[in-house]
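Novice: could you look at this predicted model? Sequence included:
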Amino acid sequence: MRAILLSETKTAPTLTELPLPAPGPGELSVAIAACGLNFADLLMIEGKYQDTPACPFVMGMELAGTVTAAGPGTTIAPGTRVAVFSGQGGLAEAGVFPEARCTPLPEAMSFEEAAAFQIAYGTSHVALSTRARLAPGETLVVLGAAGGVGLTAVEIGKRMGARVIALARGAEKLAVAQAAGADVLIDSETPDLKAALKAAGGADVVYDALGGAVGEAGFAALKPGGRFLVIGFAAGEPPALKLNHALVKNLEIHGLYWGGYLKLDPKVLTASMATLFGWFAEGGLTPHISARFPLDQTAEALEMLRTRRSTGKVVVLTAPQAATAEGR
């Protein structure tokens, strides 16, 4: 099978040929159709991600495909279409994964949609429902609202009955956030973001996928009793939050590492994903994929993610007959 291998951190991953092992007890062999890219993939290359596997490893944290063989003790049959949150191994034509990481797909969900679904939607749903306890009628501010996770926060926030203020860079990205349901649009390059957010009514919950100065402005715009969600640092650095403001205004600060719930409380992820797949089946969620690349153009796909030129998700089509980048 062809696969994207990271031999050593701080070096470029390479396309290589690897043998495919047979599934062992509790494992499934999957013919991979699509793999969703995440900001964490870039951090893994740099050796900065909290769960970077030991090198060498096949990259790709989430994938979708068809079960081709089942090891002893499994219940998912060959021929079943599945989404897999694997943490690694998705950027390949095939792979072997624990059955516990595999979820059968709703009939209407395509492989591309499934590859773009679990981490982004799962992060936003657990953050907004379990951590921030977002309530109908509250105001949610999403920082980085056109990105892979930010766009799902806009969509889920509206689904949960919130008024959503979206911050993104430029008119094109703001239009994508508006199409996902945002009520108020603010360009993240506005000179005084704190003033702009307060003029828009302030925030009950801030979903911060950016960090840096934008995150600091969002934190400053929280109403008393507000909640601040630390999701990621796409801007390059964590925000310097003023904890004396947290004290005076009775603010809550919640970190959210979705994959960490596999150890912290896996039932939260199971229940969340069941809710999200149900919403999708009802037509209530629409994964936004802005670019698709074949496996041999993974470097270009990662560069699009690195330079923040994408909106929503970037997906790599891993099958040999995958569409060319020109067709994205």
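Specialist: Perfect, thanks for sending it.
Novice: from here on, just use CA atoms for contacts and neighbour counts.
Specialist: OK.
Novice: give me the contacts around the lengthiest helix in the chain.
Specialist: Longest helix in the chain, counting residues (DSSP state H): helix 266-281. Applying C-alpha atoms under 8 Å, 6 or more residues apart in numbering, the contact partners of helix 266-281 are 106, 108, 109, 118, 121, 122, 125, 126, 261, 262, 285, 286.
Novice: mind checking which of those residues are buried?
Specialist: 109, 118, 121, 122, 125, 126, 285 (16 or more other C-alpha atoms under 10 Å).
Novice: name all residues that make contact with the one residue sitting closest to the centre of the chain.
Specialist: When the chain is reduced to its mean C-alpha position, the nearest residue by C-alpha atoms, centre = their mean turns out to be residue 120, at 2.6 Å. With contact set as C-alpha under 8 Å, 6+ apart, residue 120 has these partners: 148, 149, 152.
Novice: quick check: next helix or strand after the longest helix of the chain?
Specialist: Where DSSP states H and E defines the elements, the next helix or strand beyond helix 266-281 is strand 289-294.
Novice: whichever helix or strand comes after that following strand vs strand 289-294, what angle?
Specialist: Proceeding N to C from strand 289-294, the next assigned helix or strand is helix 298-306, under DSSP H and E. Here helix 298-306 runs at an angle of 160 degrees relative to strand 289-294 (axes from the mean of the first three to the mean of the last three C-alpha atoms, to 10 degrees).
Novice: so what's the gap between the longest helix of the chain and the chain middle?
Specialist: Taking C-alpha atoms, centre = their mean, to the nearest Å, the mean C-alpha location of helix 266-281 is offset from the chain mean by 15 Å.
Novice: picking that back up, is it possible to get CSV of the contacts of residue 120 that adds secondary structure, distance to residue 308 and neighbour count?
Specialist: CSV is the format used below for those (DSSP: H, G, I helix; E, B strand; the rest coil; distance: C-alpha to C-alpha, whole Å; neighbours: other C-alpha atoms under 10 Å):
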residue, secondary structure, distance to residue 308, neighbour count
148, coil, 10, 29
149, coil, 13, 29
152, helix, 16, 28
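Novice: in addition, the following structure is provided for comparison:
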Amino acid sequence: MKAIQIPKYVESFSELQVTDIPAPIPNIQNDEVLVTITHSALNHVDLLYARGLHQNNHVGLVKPSFTLGLEFAGVVASASARSGFNRGDQVWGSSVGGFAEQIAVPASALHRVPSGWTLHDVAGLGAATAPVSYGALVRVARVQAGQTVLVHAAAGGLGVVAVQIAHALGAKVIATVGSQEKAEVVRKLGVAGGVLVVRYDRDGWEKEVLKMTTDGRGVDVVYDTVGLVEKSIRCLRFSGSVVIAGFAGRGGRMETLAMNRVLLKGAKLMGYRYGETGRRDPQENEEVWKGFNEMLETGQIRPVIYKTYLGLESVPGAMDDLAARKVWGKAVVELRSPQTAKL
């Protein structure tokens, strides 16, 4: 089958190539399910995995040779009766190996496509992306109606979902973006009452955020996937929370922080690694998906798709676009039509 295989880490995404590799054989004893992939989606983690810069590379969880790609949607090709899936079921999921024509994964890695949604739609959310925002805001930060939530990189794959989740919870949302184009993306999310948008590529954006809060007291919760903890604390009310879910904006250079700022604000800093949480506590991720699926079924969240790329051959260019921060929402790669996948 065709796949984007990583025999060794790359320096440039132009080095990525479509190659022929053996088709996966599911382990029926472990209730693995074989899925014919129709759509894959790009994730910031893919950029790191390809270059060997992710913590999962460093600890040996993901190492060459492996098939790149973390998010996929498709049609079940084969499954055991115990798996809970049947041939022809439309599913989406998350596992290393998403940039391929087929993938074999444990049944626990798959979710049925919600009613009224297409495979293209769910790929436009990303099974390794959207639940991160739900877990961070609902399970970790415990966002409540009436609170004010600051979402960084609000036009990104994590951000566009976080804005919608926070609004669904009844929170006031302030969103940071890095360009006028991305500001318009956030404003068009269809959130009732709108979203307050701040350009964090401009000096003094923290003061703008404070002005947007009640009596300038600051926000209750910050959702940070960029690496802006120090500046986020300036936006925080006393005893507010910062949920740290990534460092996408730091180019591998970790932030240092004067801890007196944490003390003076009585700030709560909470890290959230969705993948590691699932490995250590599968029940917690089940709760995340239960609540998240309820929001999908009730129409509180919709996909935001930057572009649909065609074929695995388009992956290197799509990766370049993602690395250059051109992408807002999700970049989707279409491999085949759902009708073809059922043949």
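Specialist: Sure, I can see it. Worth saying up front: this structure is predicted, and the values here are computed from it rather than measured.
Novice: mind listing what residue 179 of structure 2 touches?
Specialist: Contacts were defined as C-alpha under 8 Å, 6+ apart; by that measure residue 179 of structure 2 touches 199, 201.
Novice: rewinding a little: what's the residue nearest to the centre of structure 1 aligned with over in structure 2?
Specialist: Alignment note: residue 120 of structure 1 maps to residue 129 in structure 2; criterion TM-score structural alignment.
Novice: what's the answer for residue 63 of structure 1, then?
Specialist: Aligned by TM-score structural alignment, residue 63 of structure 1 pairs with residue 72 of structure 2.
Novice: that match looks like it's in a strand, true?
Specialist: Yes - according to DSSP: H, G, I helix; E, B strand; the rest coil, the state of residue 72 of structure 2 is that of a strand.
Novice: give me the element the spatially closest residue to it that is not a sequence neighbour is part of.
Specialist: Of all residues not flanking residue 72 of structure 2 in the chain, residue 40 sits nearest, at 4.2 Å (C-alpha to C-alpha, 6 or more residues apart in numbering). Residue 40 of structure 2 belongs to strand 32-41 when assigned by DSSP H and E.
Novice: so that strand matches what in structure 1?
Specialist: So in structure 1, the equivalent range for strand 32-41 of structure 2 is 27-36, judged by TM-score structural alignment.
Novice: repeat that for stretch 272-286 of structure 2.
Specialist: Using TM-score structural alignment, the residues of structure 1 aligned to stretch 272-286 of structure 2 are 256-270.
Novice: first-to-last residue distance for that stretch?
Specialist: Stretch 256-270 of structure 1 has its terminal residues 16 Å apart, counting by C-alpha to C-alpha, to the nearest Å.
Novice: just stretch 293-308 of structure 1 next, same as before
Specialist: The separation between the terminal residues of stretch 293-308 of structure 1, taken as C-alpha to C-alpha, is 16 Å.
Novice: list the buried ones in it?
Specialist: If you call a residue buried by 16+ other C-alpha under 10 Å, then stretch 293-308 of structure 1 has these buried ones: 293, 294, 295, 296, 298, 299, 301, 302, 305, 306.
Novice: repeat for stretch 249-265 of structure 2
Specialist: Taking 16+ other C-alpha under 10 Å as the neighbour-count basis, stretch 249-265 of structure 2 is seen to contain the buried residues 262, 265.
Novice: first vs last residue of it, how far apart are they?
Specialist: Its first and final residues considered, stretch 249-265 of structure 2 spans 24 Å by C-alpha to C-alpha.
Novice: what does it contact?
Specialist: Counting by C-alpha under 8 Å, 6+ apart, stretch 249-265 of structure 2 makes contact with 53, 225-230, 233, 236-240, 247, 268, all of which sit outside it.
Novice: out of those residues, grab the one that's most surrounded.
Specialist: Neighbour counts for the contacts of stretch 249-265 of structure 2 (other C-alpha atoms under 10 Å) peak at residue 236, which has 29 neighbours.
Novice: what's the spacing between it and residue 254 of structure 2?
Specialist: Computed with C-alpha to C-alpha, the distance linking residue 236 of structure 2 and residue 254 of structure 2 is 21 Å.
Novice: repeat that for residue 281 of structure 2.
Specialist: In this view, residue 281 of structure 2 and residue 254 of structure 2 are 27 Å apart by C-alpha to C-alpha.
Novice: same check on residue 150 of structure 2?
Specialist: From residue 150 of structure 2 over to residue 254 of structure 2 the distance is 21 Å, taken as C-alpha to C-alpha.
Novice: what does residue 117 of structure 2 give?
Specialist: Between residue 117 of structure 2 and residue 254 of structure 2 the distance, using C-alpha to C-alpha, works out to 38 Å.
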